[in-house]
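*Asks:* pasted the sequence and its predicted model underneath.
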Amino acid sequence: MLRPRIIPCLLLHDGGLVKTRRFGEPRYVGDPINAVKIFNEKQVDELCFLDIDATSKGQEPDFDLLRKIAVESRMPLCYGGGIRTAEQAERIIKLGVEKISVSAAALERPELISEIAAAIGRQSVSVVLDVKANRFPFKGYTVLTHNGTRKTGADPVAFAAQAQALGAGEIVINSIDRDGMMEGYDIDLARAVRAATDIPMTVVGGAGKVEDMQALLDAIGTAGAAAGSLFVFKGKYRAVLINYSRPQANG
């Protein structure tokens, strides 16, 4: 049986690392290269970097920074932010990054998923869906892009299934409402996406303790449990301290 993947998810902003709350209030938490060195020592399963500036500012990925990160890293890496072409994805993979994540560009032009999968293999293609619950009286969820500022009208469950059909090798569900709140994952959303897909899935947004990860894994089975605040803050005053812990595997 596959064991769950426990994944620190780090946000790149202005060349440094930040942590947000509900996609706002970015707080500086350190240097990306130093963070990689620390996580190397902690032997994490995988490390994910998301550049929150690239898409919103219309910029390309920072290839030079990615090269430095990949050279330093001793763990699998995933990168997302500003990727709009298969050529960019290929360039990132050649730097030593194992997976790339696409979000806004895939929502705008879903065939990009197929193009990237053909270029680098579907196992290296992750589609990130930033999801927000609809306000009363409407039910369900909506996918947003550009750091949660643009509504797409897409339903995350339906688009996850479409992304899988187009060649995505992984779906990442990121809850905007729970981002940085450290009050637990949106398990109902995770269950709905899990029921509609059968490729690997990672859930991020809300983990405040290891027990939150265990609750997610108990609810949906083997998956990726990602977190930001849990791995960079310590204690009720949210002192910055990079750390890593994991729940026990199911079964």
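*Replies:* Great, that's in hand. Residues are numbered from 1 along each chain as shown.
*Asks:* going forward, measure contacts and count neighbours with C-alpha atoms only.
*Replies:* OK.
*Asks:* which parts of the chain are strands?
*Replies:* 5-13, 16-21, 24-30, 47-51, 77-80, 99-102, 125-133, 141-145, 150-151, 170-175, 201-204, 224-227, 233-234, 239-240 (DSSP state E).
*Asks:* redo the ones you listed as JSON lines? Include mean neighbour count.
*Replies:* Below are these laid out as JSON lines (neighbours: other Cα atoms under 10 Å):
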{"stretch": "strand 5-13", "mean neighbour count": "23"}
{"stretch": "strand 16-21", "mean neighbour count": "20"}
{"stretch": "strand 24-30", "mean neighbour count": "15"}
{"stretch": "strand 47-51", "mean neighbour count": "21"}
{"stretch": "strand 77-80", "mean neighbour count": "24"}
{"stretch": "strand 99-102", "mean neighbour count": "26"}
{"stretch": "strand 125-133", "mean neighbour count": "25"}
{"stretch": "strand 141-145", "mean neighbour count": "21"}
{"stretch": "strand 150-151", "mean neighbour count": "12"}
{"stretch": "strand 170-175", "mean neighbour count": "25"}
{"stretch": "strand 201-204", "mean neighbour count": "25"}
{"stretch": "strand 224-227", "mean neighbour count": "26"}
{"stretch": "strand 233-234", "mean neighbour count": "16"}
{"stretch": "strand 239-240", "mean neighbour count": "14"}
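*Asks:* now render those as CSV, adding distance to residue 216.
*Replies:* Shown next, in CSV, are the strands of the chain (distance: least, Cα to Cα, whole Å):
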stretch, distance to residue 216
strand 5-13, 12
strand 16-21, 20
strand 24-30, 25
strand 47-51, 19
strand 77-80, 21
strand 99-102, 22
strand 125-133, 17
strand 141-145, 19
strand 150-151, 27
strand 170-175, 12
strand 201-204, 8
strand 224-227, 8
strand 233-234, 21
strand 239-240, 25
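*Asks:* and of these, who's closest to residue 91?
*Replies:* Closest of the strands of the chain to residue 91 is strand 99-102, at 10.5 Å (criterion: Cα to Cα).
*Asks:* comparison target, given below:
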Amino acid sequence: MGVVTRVIPCLDVAAGRVVKGVNFENLREMGDPVDLARRYFEQGADEITFLDVTATVDERATTYDVVRRTAEQVFIPLTVGGGIRTVDDVARLQEVGADKVGVNSAAIRRPELITEIADRFGAQVLVLSLDVKRSPRVPSGFVVTTHGGRRETDLDALDWAREAIARGAGELLVNSIDADGTRQGFDLELVGLMRDLSSVPVIASGGAGDVSHFAPAVRAGADAVLAASVFHSGQMTVGEVKAALSAEGVAVR
């Protein structure tokens, strides 16, 4: 089999519970992260992504515990993001079972972090998480945000992606804040622009609302497709997404 498209459920975790909102706001509780991760593993998910959306110091212990308990029951790659500021944070997450880490705000504050993580653990461990909004303020029309999409930076999303890849990022997790939670489909223009510049895999995130939304994202250039609320609510299963992709001629596991 050639290149296969990965289907990745995403668990946004706050204080040890899975939450979900729309455009990163009005978060509501969706369940226990370990139970949900096990459900998706059993449905055939290729990977699981955990994002600690409140990543404050007092909740770090909760996240490590969640990752440890998940890794004991779920035998596919786990990516963990939120609150990762140092290589020591990465080492500790690997100790409890994380395979990859997602970095966002800390890398924007200090881009050298990307290089430090890649040099110590390898580029395959490092996922650059990009929370992107449409904005006329930057040349590409897409600006990087932090703090769960609430604060715009001065970084053009395409320029920042190029720099991060050059520094050693092994994957791009491209999340459209505008599409997030709307269930209207992925931002295909954004996916295509990232594909055109990227020498590493691109994960499309934000906007999935129907099984028919996933194949267009792959055709736009996504190597993997990520979704959250549509899986948590039971609106669709991982298997149903894979079946829809396969029916469109997309190779899946």
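*Replies:* The structure has been received and is ready for your questions. A quick note: this is a predicted structure, and the numbers were derived from the prediction, not measured.
*Asks:* could you point out which of the strands of the first structure sits nearest residue 41 of the first structure?
*Replies:* That would be strand 47-51 among the strands of the first structure, by Cα to Cα, at 12.7 Å.
*Asks:* and for stretch 188-201 of the first structure, what's in contact with it?
*Replies:* Residues from elsewhere that reach stretch 188-201 of the first structure (Cα atoms under 8 Å, 6 or more residues apart in numbering): 156-158, 160-161, 164, 169-173, 203, 219-220, 223-224.
*Asks:* what of stretch 47-59 of the second structure?
*Replies:* Under Cα under 8 Å, 6+ apart, the answer for stretch 47-59 of the second structure is 6-15, 37, 40-41, 63, 76-83, 148.
*Asks:* do the same with stretch 8-20 of the second structure
*Replies:* By Cα under 8 Å, 6+ apart, stretch 8-20 of the second structure touches 26-33, 37, 40, 45-55, 59, 62-63, 66, 181, 224-229, 231, 238.
*Asks:* 6 Å - rerun?
*Replies:* Residues from elsewhere that reach stretch 8-20 of the second structure (Cα atoms under 6 Å, 6 or more residues apart in numbering): 27-33, 45, 47-54, 62, 226-228.
*Asks:* got the end-to-end distance for it?
*Replies:* 16 Å (Cα to Cα, to the nearest Å).
*Asks:* for it, the distance to its chain's centre please.
*Replies:* 11 Å (Cα atoms, centre = their mean, to the nearest Å).
*Asks:* likewise for stretch 132-139 of the second structure?
*Replies:* 20 Å.
*Asks:* again, but for stretch 69-83 of the second structure
*Replies:* Distance, centroid of stretch 69-83 of the second structure to centroid of chain: 13 Å (Cα atoms, centre = their mean).
*Asks:* among the strands of the first structure, which is nearest residue 87 of the first structure?
*Replies:* Of the strands of the first structure, the one closest to residue 87 of the first structure (Cα to Cα) turns out to be strand 99-102, at 11.9 Å.
*Asks:* same for that closest one, what does it pack against?
*Replies:* strand 77-80, strand 125-133 (3 or more Cα pairs under 6 Å, 6 or more residues apart in numbering; DSSP states H and E).
*Asks:* average offset between the first one and the second structure?
*Replies:* Going back to what we said before, that points to strand 77-80 of the first structure. Comparing strand 77-80 of the first structure with its match in the second structure after superposition yields a mean distance of 0.4 Å (mean Cα distance after the TM-score superposition for the first structure).
*Asks:* please enumerate the helices of the stretch 101-250 of the second structure.
*Replies:* 105-109, 112-121, 157-167, 188-197, 214-220, 229-232, 238-247 (DSSP state H, counting those that start in this stretch).
*Asks:* could the ones you listed go into a markdown table alongside mean neighbour count?
*Replies:* As requested, these are exported to a markdown table (neighbours: other Cα under 10 Å):
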| stretch | mean neighbour count |
| --- | --- |
| helix 105-109 | 17 |
| helix 112-121 | 18 |
| helix 157-167 | 19 |
| helix 188-197 | 18 |
| helix 214-220 | 21 |
| helix 229-232 | 22 |
| helix 238-247 | 18 |
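*Asks:* possible to save these as TSV with distance to residue 131 of the second structure?
*Replies:* Shown next, in TSV, are these (distance: least, Cα to Cα, whole Å):
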stretch	distance to residue 131 of the second structure
helix 105-109	10
helix 112-121	16
helix 157-167	9
helix 188-197	11
helix 214-220	17
helix 229-232	17
helix 238-247	24
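*Asks:* quick one, what contacts the residue nearest the centre of the second structure?
*Replies:* With distances taken as Cα atoms, centre = their mean, residue 173 lies nearest the centre of the second structure, 4.8 Å away. Listed by Cα under 6 Å, 6+ apart, the contact partners of residue 173 of the second structure are 128-130, 203.
*Asks:* the residues you listed into a markdown table, with extra columns for distance to residue 2 of the second structure?
*Replies:* Conversion of the contacts of residue 173 of the second structure to a markdown table gives the following (distance: Cα to Cα, whole Å):
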| residue | distance to residue 2 of the second structure |
| --- | --- |
| 128 | 25 |
| 129 | 26 |
| 130 | 27 |
| 203 | 18 |
